[in-house]
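# Here is a sequence together with a model predicted from it:
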Amino acid sequence: MRRSISTLLLFITALAGKANAGNIPELVLEYAHAFAQTQAADKQASTPPTEYAQWFFQGLTHPYGGIFTQSDVMRDAYTNGQRYWRDHPSEHANIMAAYGYRAIERDGVWSTGFEKSMFQPAQVDPGVDAGPWWLNSFGGVAWRDVGLVAPNSAYEQPLVHIVAYLSPKGHYGHLGAYEHEALVISGTAIKAADH
């Protein structure tokens, strides 16, 4: 039961716009091809590169932890994504860019609430990265692990500085309500929340 719930949650996350299927890095296509070569002939056609690329991205952006699934393609792609992230630190910006994500540094106001983690950047590039953005820690780690303390209520809205990967335009966060997601690598509070 736990395995199926974990697999379902990861699947929903993958479908929620995390990996831009139109941008499949050449490296990931090579991994997908290598995986397909290990499968029986009847299974090869059922594993499109886009599926492999989505799960590679999930592993890439969750470099620690594991995946519980009976799907060989999910497990192979996820663990290869994790391994790539850990083994190639100098390539982080390039592989994220291949998925349409770009490294950014921004100041902005962060607010949280029920199914809400919103970042309103102080300055944006009009037409490129207009906010607000869904704010998530890279790898889903605790906020303190990236240097931030989450606001305790919707009334607390601290001004923070973030270093993150900004997603391509899509649907992110609760019910896909945000056009962008910022995966925070590190952050600091600039001004404490007003009460």
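Structure received.

# From here on, just use CA atoms for contacts and neighbour counts.
Fine.

# And for the helix or strand harbouring Ala164, what's in contact with it?
Element membership for Ala164, per DSSP states H and E: strand 159-166. Residues from elsewhere that reach strand 159-166 (C-alpha atoms under 8 Å, 6 or more residues apart in numbering): 96, 101-110, 138, 180-193.

# rerun that using 6 Å as the cut-off
The contact list for strand 159-166, computed with C-alpha atoms under 6 Å, 6 or more residues apart in numbering, reads 101-109, 181-191.

# and here's the other structure:
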Amino acid sequence: MKRFTITTTVAAAALALTLPGIAQGHEPTARKAAPEVKELLGQGSGDCPSMSLCLYEDTNLNQGKAARIWVFPVTDARTDYTLRGHAAADKPSSGYMRAPNLGWTAHLFPDYTCGYEGNREAEAISFRRNDPYNSLNGHNGRAKRYGYFNKNGKWTKTKQWGVTEQTLYLNDRAGCIAVGAYKNTGALSPYINGDM
């Protein structure tokens, strides 16, 4: 019985050394955590802090009454904010990006992954600085789809994954927010394969 206990203890110790999250010399440095998402009560673009993407609970930037505003800081590096389990998930109906000059981007994805990687459908709208999006419906955005694409008058011969530009409807569909400088967010504006 003692031999079994010792073997189990040694095996458990070896297992503990390989569990994820336990620092080891050869592991890469942990990714820096995204800044905290602030929640405010307010209305209008004036309540959106500088260098932020603000998503508003109600249409027209909460103009009917003060309601929740979720504030995502815009920094130089690309920062992705997944809303899985967050109070803002699938709640915003309008948005505004306050930035002092050109060179900044903010993208809203309806699922919990920012970007277009992998074999999955994905879509996003991007925000223009200092331009109110009184509704998140009816904006042109890029959408990754699986199907036939038409470009320069020719259709693809087989179904494939590709990116097209479409009118998107993202009211109450917020899953991931990506912000950053243009130079660091190129993957969020993928090449368009054509129309479907």
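Everything's here; your move. Since the model is a prediction, treat every value here as computed from it, not as a measurement.

# Superposing both, give me the TM-score.
Once superposed, chain against chain, the TM-score is 0.26 (TM-score structural alignment, normalised by the length of structure 1); 90 aligned residues with a C-alpha RMSD of 5.7 Å.

# now the helix or strand following the strand holding Ala164 of structure 1 and strand 159-166, what's the angle there?
Per DSSP H and E, strand 159-166 of structure 1 leads on to strand 181-191 as the next helix or strand towards the C-terminus. Comparing the axes of strand 181-191 of structure 1 and strand 159-166 via axes from the mean of the first three to the mean of the last three C-alpha atoms, to 10 degrees yields an angle of 160 degrees.

# And strand 181-191 of structure 1, what does it pack against?
Counting contacts by 3 or more C-alpha pairs under 6 Å, 6 or more residues apart in numbering; DSSP states H and E, strand 181-191 of structure 1 is packed against strand 133-137, strand 159-166.

# For Leu8 of structure 1, find the nearest of the ones you listed.
Closest to Leu8 of structure 1 of those is strand 133-137 (C-alpha to C-alpha; 19.7 Å).

# tell me what that closest one is packed against?
When contacts are defined as 3+ C-alpha pairs under 6 Å, 6+ apart, strand 133-137 of structure 1 sits against strand 116-121, strand 181-191.

# quick check: longest helix of structure 1.
The residue-count maximum for a helix in structure 1 (DSSP state H) belongs to helix 72-87.

# same deal with structure 2?
Ranked by residue count, the top helix of structure 2 under DSSP H comes out as helix 2-18.

# Show me what secondary structure element comes after that helix.
Following helix 2-18 of structure 2 in sequence, per DSSP H and E, is strand 38-42.

# Pull out the buried residues from that following strand.
Glu39, Leu40, Gly42 (16 or more other C-alpha atoms under 10 Å).

# and which of those is nearest to Ala14 of structure 2?
Closest to Ala14 of structure 2, out of all of the buried residues of strand 38-42 of structure 2 and judged by C-alpha to C-alpha, is Glu39, at 43.6 Å.

# now what about stretch 27-35 of structure 1, what contacts it?
For stretch 27-35 of structure 1, the surrounding residues in contact (C-alpha under 6 Å, 6+ apart) are Pro49, Tyr52.

# so Phe72 of structure 2 touches Ser52, yeah?
Yes. Judged on C-alpha atoms under 6 Å, Phe72 of structure 2 makes contact with Ser52 at a distance of 5.4 Å.

# quick one, which of those two is more surrounded?
Phe72 (27 against 20; other C-alpha atoms under 10 Å).

# The more buried one: what secondary structure?
Following DSSP: H, G, I helix; E, B strand; the rest coil, Phe72 of structure 2 is assigned to strand.

# now the helices and strands packed on strand 133-137 of structure 1 as CSV including mean neighbour count?
As requested, those are exported to CSV (neighbours: other C-alpha atoms under 10 Å):
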stretch, mean neighbour count
strand 116-121, 21
strand 181-191, 20
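
# Can you add distance to Arg2 of structure 1 and give those back as CSV?
As requested, those are exported to CSV (distance: least, C-alpha to C-alpha, whole Å):
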stretch, distance to Arg2 of structure 1
strand 116-121, 25
strand 181-191, 26
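
# Thank you, goodbye.
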